[in-house]
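**Student:** this one's structure only:
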């Protein structure tokens, strides 16, 4: 077989919207087109959030297209001063173009749903056809795209009254980019209803052309009314706790307008309702704003219980004791939100923990001390939850106590034995292990440093595994014996709910990750199947940004070169002087201080943990891939695979 050619002509430059069409999964969900429609809906909601417009209308047409209309200001229709191209065209055809980057002097959007710079350009890229109508400056302006390219340039089609303003976007999603072209009606309704909840007084409607059905949402009571409706009459232990607070001009820590609105309820039984939003974007996977809410509620309840001497001797409250029966709707406003991934399911902004926690704690402190009976009930629930947790942990410990192997000497164990909270970090190297030991939360985080690279265990018999010291120590530490894939393994001795692989963010670290993943997939498959194995993602770069205006000096951590480039671009758009920031590269985990390692990689509120699973490929396909990658007799297949796929690797050497 001839070796594939690799020369200058092999390098391909993707331009315009081509990167989106090549790898749509990097920019949006590809199970169905809902997310590309949400990008347009979010733009309409951002107009309402900025105080422009009172109406958002969505229509599902019989030809498979969807139109979204608002009565906001309308996208600007003039030429861009630098690009000399109509601004409306740039918005739909350039990945990094939009009004949300302009934060100086308030900008067009002081608060908006993210600054990834893709938005509706992805909607256009993944649509067969897209029509835009803009009412602005006394004219009705129209533009048509086909396959992401301009088909009919922007032109004024009609005149209208100067009071008529807004934008209508009609989208025909291209089915070839999605698993199914069907839009999940339930999810769309939930997204639209949540916009109405968060934008009190804004009417949101959905028209289904096929049935002629019109659904409308208008919430005058905002979050409280929504949570009451969602709880569906469940018995509340105390009345709903609601509040809001936003930073003022004199706030030294946060930008003007940053803050949160919340409503929280505690119910005796039934399912809990938890919804959170950042600048109207639904964060279904939570994030740092939810962590701030949890921390604020816990801090206030614990302070109240301590003040009134309610905590029995020997009982230690943790955040989950207060949070176990908590339902909430949280809406945060963050000037510069950092999300995990383009679909914005999880907020990563570190400052959001402190922002929400501080405001919620202060408000709940005042509320509990003004309503002492409610405070006593709340503290009593938390104390009973803590006692139940302690009893459960004792039962587990008693069951484990017979015949337990002596734990490895280099294991630094944690204090808790509650596997719903405990974590074991398998750390590359003794120096990194030292930082992890000092930086961890000793109550629930254990550290096991590994020396060198673990044995490739893919073709090692199970009874010979313990000849390797590292594998022996891992098995004894986690409390589970090696077992065959698919077997009914006994996990009753499991000592940690999360087993986290923590290695350097370089090629060697990736190699160690693969060897450990091979071990778990081959010999501890039940742990992978049950979701106990994770990969920690430490940053490769740290950017030190100087103070600017009222914003204090800050540190920005980036996982890789792509995040570093995006961070620098964002700083330029914020007006930070070019070259005033400094970039440090971590050569390894051992180079990080204990505080840095905690902040970036071990703090449950701000870290990035990647759960390990076989994904859509399934167990059989994963096993075949491991056979090819790790089998001793598969070098020829590996070579062919590397020649075919090597150009896809994003490595840092």
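**Tutor:** Structure's in. What do you need? Note that this is a predicted model, so its numbers are computed, not measured. Numbering: from 1, shown residues only.
**Student:** rest of the way, CA atoms for contacts and neighbours
**Tutor:** Fine.
**Student:** Pull the number of nearby residues for the closest residue to residue 217 other than its chain neighbours.
**Tutor:** With C-alpha to C-alpha, 6 or more residues apart in numbering as the measure, residue 204 is the residue that lies nearest to residue 217, at 5.3 Å, once sequence neighbours are left out. Applying other C-alpha atoms under 10 Å, we find 24 other residues in the vicinity of residue 204.
**Student:** Below is structure B, check it against A:
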């Protein structure tokens, strides 16, 4: 009876349903020193009653089931080999020392065996990939009379490691049943890992002020295999691909947090490597959140209101003067040739963009207006000018600053902007100073 305490739900309809959907089913069982056979046909009718057909060793125990699916119930009667392999391999890795075999017609026999179970399997998956930490594995199950309110025997075994590149999709199981869609046990496990790492980082003062870590920062590059043991699992749907038990979240969180926190404090170098990964992820996330897009309307860039545009669309003639302030802009407007000369007055000194990433430069109004007026997006230095300048609106961009210290400063800041974020303009000879 204890062997059935942790099951996937004892519905008892597996072979019965298979029999109902098959043209033929035969079963051969070896137990108690005898070989027994029974056979069915046409959806369940007995064609051979249970019969003892031979003797065998009392130590031999096995069950062999042969089926012939009925085509009228299936789109195709072929078995998905990939899913079969996944199932056989999962039984081998969840039951250390067990060997599973697969023999397909016309193919060599395949077998799987993992002496150490989950750690062996995770090492196999990570072969050839660069890991940031050592592999950490373990198991923890609740004892009788525990104060957490869980049943004796509930808990999990696991193997985990952090990788430097994109993480593997986790593989999780409940009572030896694969749960490819995860569920509360997986979310609880991630929450426990996050809590343990965050506690370690706080204890060692590794979190900068004003930086708030999120769970994804810590677990984004985590590769893990989890085998949970739940007394009364509640799955979503008959295929049991996702666990729904609410208490499983708390159980898994508690199970991994204490164990991982102890391991991190015993291996501070590993903890600091994980902390570095988490901090890099958090900083990337914050930068992405700060990214400011160029304002657009009706699918086309909306030209800045203070731009005094020209009438011509001939790039070989068009000129855009970047002038210092509205007063200079007013003077330039009265002196320009409105057919081919445009004026864009700049308010004060332009932002120094040398250390600013391309995704953040549009936070500055002047830089935003220059980009929109030109019709050019920021681009890397190796960009092909013909591509990035396809929508350029002016053949000459003229920096028109005063002949004093402030004017030269503005000129340098604008040249810095073009050199760093619009290098194709300089390469193609579109930038001038006056």
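**Tutor:** Received it, and whenever you're ready, just let me know what you need. Please read all numbers here as calculations on a predicted model, not as lab measurements.
**Student:** which residues does the alignment partner in the second structure of the residue nearest to residue 217 of the first structure contact?
**Tutor:** With the correspondence set by TM-score structural alignment, residue 204 of the first structure lines up against residue 100 in the second structure. Residue 100 of the second structure makes contact with 88-89, 91-92, 111-113 under the criterion C-alpha atoms under 8 Å, 6 or more residues apart in numbering.
**Student:** change it to 7 Å
**Tutor:** Applying C-alpha atoms under 7 Å, 6 or more residues apart in numbering, one finds that residue 100 of the second structure lies in contact with 88, 92, 111-113.
**Student:** Checking the residues you listed against the first structure: which ones persist?
**Tutor:** With both residues aligned by TM-score structural alignment, their matches' C-alpha atoms under 7 Å as the criterion, the subset of the contacts of residue 100 of the second structure whose aligned partners also touch in the first structure is 88, 92, 111-113.
**Student:** now, which of these lie within strands?
**Tutor:** Using DSSP state E, 111-113 are the members of those that sit in strands.
**Student:** quick one: which of those is most hemmed in?
**Tutor:** Those, ranked by neighbours (other C-alpha under 10 Å): first place residue 113, 22 neighbours.
**Student:** and the gap between the aligned partner of it in the first structure and residue 89 of the first structure?
**Tutor:** Matched to the first structure by TM-score structural alignment, residue 113 of the second structure sits across from residue 218. Relative to residue 89 of the first structure, residue 218 of the first structure is positioned 33 Å away (C-alpha to C-alpha, to the nearest Å).
**Student:** the strands in the stretch 301-450 of the first structure, which residues?
**Tutor:** Counting by DSSP state E, counting those that start in this stretch, the stretch 301-450 of the first structure has strands at residues 326-333, 339-340, 346-347, 423-428, 445-450.
**Student:** what's downstream of the last one, the next helix or strand?
**Tutor:** What it means is strand 445-450 of the first structure. helix 469-478 (DSSP states H and E).
**Student:** In the second structure, point out the residues matching the very next helix or strand once past that next one.
**Tutor:** Scanning the chain past helix 469-478 of the first structure towards its C-terminal end, the next helix or strand to appear is strand 498-502 (assignment: DSSP H and E). Aligned by TM-score structural alignment, strand 498-502 of the first structure corresponds to no residues of the second structure.
**Student:** quick one: strand 498-502 of the first structure to strand 445-450, angle?
**Tutor:** With axes from the mean of the first three to the mean of the last three C-alpha atoms, to 10 degrees applied, the angle from strand 498-502 of the first structure to strand 445-450 works out at 40 degrees.
**Student:** counterpart of the longest helix belonging to the second structure in the first structure, which residues?
**Tutor:** The longest helix of the second structure (DSSP state H) is helix 268-290. Here helix 268-290 of the second structure aligns to the first structure at residues 372-394, judged by TM-score structural alignment.
**Student:** swap in stretch 156-163 of the second structure?
**Tutor:** Against the first structure, the aligned range for stretch 156-163 of the second structure is residues 260-267 (TM-score structural alignment).
**Student:** against the second structure, where does the helix or strand hosting residue 42 of the first structure fall?
**Tutor:** Under DSSP H and E, the secondary-structure element containing residue 42 of the first structure is helix 34-49. In the comparison with the second structure, helix 34-49 of the first structure aligns to no range at all (TM-score structural alignment).
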